[in-house]
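Visitor: no FASTA, just this:
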């Protein structure tokens, strides 16, 4: 499994590719990966972000609204 620093670098590379319009990326091992669509890039980013959050110990905050009738 990749380290936190490696995942953060992968995320930066994917974001740069996505916003520049690139569809081909070369990873740290020298392998070339071609994404077919922006949606596929977005899913890859989402997966990496989830893994970074898991490794960082960041949990999602869930808030529930409390309402009353005002009586």
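Guide: Happy to help now that I have it. Bear in mind that the values here come from a model prediction, so they are computed numbers and not experimental data.
Visitor: please count neighbours and contacts with C-alpha atoms only from this point.
Guide: OK.
Visitor: show me which residues of the helix or strand hosting residue 33 are buried.
Guide: In the assignment (DSSP states H and E), residue 33 maps to strand 32-34. By 16 or more other C-alpha atoms under 10 Å, strand 32-34 has no buried positions at all.
Visitor: structure B:
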């Protein structure tokens, strides 16, 4: 299965918000633990890297604030 940048964005938004449920590739998935969500992110990043091996790795940062 080929993932898209939108799939990665959805997973990263879920990680940043602390949500375990995410919708990507037309599917709604609820992960049991954050570690599973992080593993999904890594899988998607690896898949995207193989789709375009000449591109530079993309990095992102999440800023969380507690109110």
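Guide: Noted; the coordinates are in hand. Nothing here was measured: the structure is a model prediction, and the numbers come from that model.
Visitor: against the second structure, where does the following helix or strand past the strand holding residue 33 of the first structure fall?
Guide: Next helix or strand after strand 32-34 of the first structure toward the C-terminus (DSSP H and E): helix 38-56. Aligned using TM-score structural alignment, helix 38-56 of the first structure spans residues 34-52 in the second structure.
Visitor: and for that stretch, what's in contact with it?
Guide: With contact meaning C-alpha atoms under 8 Å, 6 or more residues apart in numbering, stretch 34-52 of the second structure is reached by 2-5, 7-8, 11-12, 15, 20, 31, 55, 57.
Visitor: just those residues: which are in helices?
Guide: 5, 7-8, 11-12, 15 (DSSP state H).
Visitor: just the buried subset of those residues, please.
Guide: Looks like those have 7-8, 11-12, 15 buried, using 16+ other C-alpha under 10 Å.
Visitor: turn the residues you listed into JSON lines, columns for distance to residue 47 of the second structure.
Guide: Putting these into JSON lines (distance: C-alpha to C-alpha, whole Å) gives the following:
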{"residue": "7", "distance to residue 47 of the second structure": "11"}
{"residue": "8", "distance to residue 47 of the second structure": "10"}
{"residue": "11", "distance to residue 47 of the second structure": "14"}
{"residue": "12", "distance to residue 47 of the second structure": "15"}
{"residue": "15", "distance to residue 47 of the second structure": "19"}
